[in-house]
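1. Kindly generate the corresponding structure for this input.
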Amino acid sequence: MPTLALLLSAVAVAGPPQRLESYDGPWQHMRVIRPQQYVAYSTSEPVVIDGRGDDAAWQSAEWTAPFVDIEGDRKPRPQFLTRAKMTWDDDYFYVFARLDEPHVWATLTEKNSVMFQDNDFEVFIDPDGDNHDYYEFEMNALNTIWELSLGRPYMDGGPLRNPHNIDGVRTAVHIDGTLNDAGDEDSGWSVEIAFPWEGLARHRGAAHTPPRDGDQWRVGFSRVEWMVNIVDGKYVKVPRSERPEDNWVWSPQGLINMHRPERWGFVQFSTAAPGTAEFVDDPTLPARDWLMGIYHRQRAYREQFGHYADSLDLLGMNAEDRPEIVTDATIEMTEASADTPADETNGKDADKAVQRGYLVTVQLQFPDGTTRPLRLQHDSRLW
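-> Next up is the predicted model:
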């Protein structure tokens, strides 16, 4: 004879599908942010990597917008100015950044140390903009560097490849003042980096290296800034437990997490004369943002109900919410890939649980009549 518990369980299984009635997750803050845009012009001038950025190639390159807090307008503007420039040639993607700073200090000297324990400058590059297989680079005022990459963002299980060195990266630092001297006040420091296309090709996916005229990559810049005290004539970093570090970025994320590539800036590569090319808005961006809204709601749905939703209605979304260019949208439940991390399963035991994922496919139709599909996977891959 069946027990009451079994009967209640059967009723629950046979009951109507559960619906996500509300959503108050990170996408609420992320979705209102428009990624920054920049046109990087090619150069035929030689670029001397000395950290100064005073070559002819840099004179015609425009500054990015000043960096802001990583959370965006919800937080005050940074205390110190940070800006960057970009240019490129047949061999390298060049980045120059200037960081205003009254107290320039650094401690880490071993390559591939955890660089954000010092004040640092960071670069994130996702050539094909699919949120996966991206390159991360960090450096401090001692010109010590850290190279790593991620197959997927940390939220989606990585994996982290650390270290992940690209042959031929060239770097330099220039200090406008003194280093590790608490007895004076500095003006700041600047960094200059040459990323070889040959090395970045490992992460290009569907992109081209070198890029073609008009190609767009997703790029993020971040500056980590720690507060210091001066004790006995030396800099002493204030620990995170007393005051967390500041994160100042070119394109805000909406939350304290640089590993959300969907909010990195757009860099458009151009072979035109500097200052003459118009940035072309990505026509798929409204659809991409709509799909990332599905992704974030799916995460909330799984956290609440233990599995992903198989319809937009269960996520609290409907056809009226979608952008005009999206003509059709389907959710297909799938088996997750073999390397899906344990938290992507429907149970705590990854060996026994049935790994389930999803694939959202939308059809896009542009004003000129052309069409193309766009796909989102449960691990945030978007292509």
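
2. contacts and neighbour counts: CA atoms only from here.
-> OK.

3. can you pull out the helices in the stretch 101-250 of the chain?
-> Assigned by DSSP state H, counting those that start in this stretch, the helices in the stretch 101-250 of the chain fall at 197-200.

4. Which residue, other than its chain neighbours, is closest to Ile331?
-> In space, and not counting its chain neighbours, Ile331 is closest to Val360: 4.5 Å by CA to CA, 6 or more residues apart in numbering.

5. Which of the three states applies to the one you found?
-> strand (DSSP: H, G, I helix; E, B strand; the rest coil).

6. residues contacting Asp100?
-> Phe80, Leu81, Thr82, Ser187, Gly188, Trp189 (CA atoms under 8 Å, 6 or more residues apart in numbering).

7. ok, now how distant is it from Ile294?
-> Computed as CA to CA, to the nearest Å, the Asp100 to Ile294 distance reads 39 Å.

8. one more, for comparison:
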Amino acid sequence: MRTLALLTLPVLLAAPAVGGSDEPPITREAACRRVETPPVLDGKLDDPAWAAARADEINRFSAFWAGEGRGEGTRAWLVWDDDALYFAATMTDAELRAFGTERNDRLWLGDVFELFFKPSGDDPRYYEFQVNPRSVILELAFPRRGHPFEELAARPPMGFEAVAVVDGTLDQPGDTDRSWSVEGRIPWSLFEATGGRPAIGDSWRFALCRYDYGPEGTDPLLMSSAPLSQPSFHRYEDYGLLHFKGPND
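-> I've put the predicted structure just below:
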């Protein structure tokens, strides 16, 4: 597991801020709505599933630990069905950079979109997923926080899929890029150790996170939907709540 040092690295549904008007924008609660037809994973975000989730957009991101709002230009959605949890995100990005070409590389050394889920407050197990602009993925099932990354990364594929699309030129310094988007599928079988598929009305702890790299030699911007009190995406005590909803809830 990596721990981020602030000095060395850099929904329409969102709960009201509880720390006052000066609190950076974050998402304390969000909805994951059940859909009848799953999205096609092509990175285009034009599926009926995402249209159905429009009102559940997660668009509040910040470096909460530093008191900085950074959410403009980052939007995400989560939906589910009997087979899997699906996610989509679109992110503005003037400098598209990626690191890693193989599954479970250290993708966070370049632009990356990350998802963390902790199904149980009593069970120490939690999950991390990443995808970079090359559609390379990382999937880790943590038995506990602090478990060695190398051991987890060496485990066989678990079934996570994702596709990214870039609007610009990847890894070409000096030009101005525009954005990238991603769609992904996480099968419920991957969560079997913590109970598998949730039921309508269940809630999990979750955080959506992002590394946004700029020009060479500058520190990346880190941001999360969760009100993280420390610069670590693994601080699940601070995660928001993800409520699993029916199609008409």
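
9. Send over the TM-score of the superposed chains.
-> Remark: TM-score between the superposed chains equals 0.81 [TM-score structural alignment, normalised by the length of the second structure]; 223 aligned residues with a CA RMSD of 2.3 Å.

10. so who does Lys245 of the second structure touch?
-> Lys245 of the second structure makes contact with Ala31, Cys32, Arg33, Arg34, Ile200, Gly201, according to CA under 8 Å, 6+ apart.

11. Tell me the counterpart of the third one in the first structure.
-> Read it as Arg33 of the second structure. Aligned counterpart of Arg33 of the second structure in the first structure: Tyr41 (TM-score structural alignment).

12. With the second structure overlaid, report how far the one helix or strand that match maps to is off on average.
-> In this assignment (DSSP states H and E), Tyr41 of the first structure forms part of strand 37-42. When the second structure is superposed, strand 37-42 of the first structure averages 0.9 Å from its matched positions, counting by mean CA distance after the TM-score superposition for the first structure.

13. tell me how far that strand is from the chain's mean position?
-> 18 Å (CA atoms, centre = their mean, to the nearest Å).

14. how about whichever helix or strand comes after that strand, aligned to which bit of the second structure?
-> Going down the chain from strand 37-42 of the first structure, the next helix or strand is helix 56-59, by DSSP H and E. Under TM-score structural alignment, helix 56-59 of the first structure corresponds to residues 48-51 of the second structure.

15. roughly how far out does that stretch sit from the chain middle?
-> Its chain's C-alpha centre and that of stretch 48-51 of the second structure lie 18 Å apart, by CA atoms, centre = their mean.

16. just stretch 116-136 of the first structure next, same as before
-> Per CA atoms, centre = their mean, the centroid offset for stretch 116-136 of the first structure relative to its chain is 6 Å.

17. Stretch 189-207 of the second structure too?
-> Offset of stretch 189-207 of the second structure from its chain centre (CA atoms, centre = their mean): 16 Å.

18. measure that stretch end to end?
-> Length of stretch 189-207 of the second structure, first residue to last, CA to CA: 20 Å.

19. can you list contacts of that stretch?
-> 82-84, 115-121, 123, 125, 158-159, 188, 224-226, 233, 236, 239-246.

20. Out of the residues you listed, which sit inside strands?
-> Cross-referencing the contacts of stretch 189-207 of the second structure against strands under DSSP state E gives Ala84, Leu115, Phe116, Phe117, Lys118, Ser224, Gly240, Leu241, Leu242, His243, Phe244, Lys245.

21. list the buried ones in stretch 184-192 of the first structure?
-> Residues Asp186, Gly188, Trp189, Ser190, Val191, Glu192 are the ones in stretch 184-192 of the first structure that count as buried (16 or more other CA atoms under 10 Å).

22. The aligned partner of the fifth one in the second structure and Ser225 of the second structure, how far apart?
-> In the second structure, the position corresponding to Val191 of the first structure is occupied by Val182, as judged by TM-score structural alignment. In this view, Val182 of the second structure and Ser225 of the second structure are 17 Å apart by CA to CA.

23. coming back round to it: give me the nearest residue to the match of Arg33 of the second structure, chain neighbours excluded.
-> Spatial nearest neighbour of Tyr41 of the first structure, chain neighbours left out: Ser270 (4.8 Å); criterion: CA to CA, 6+ apart.
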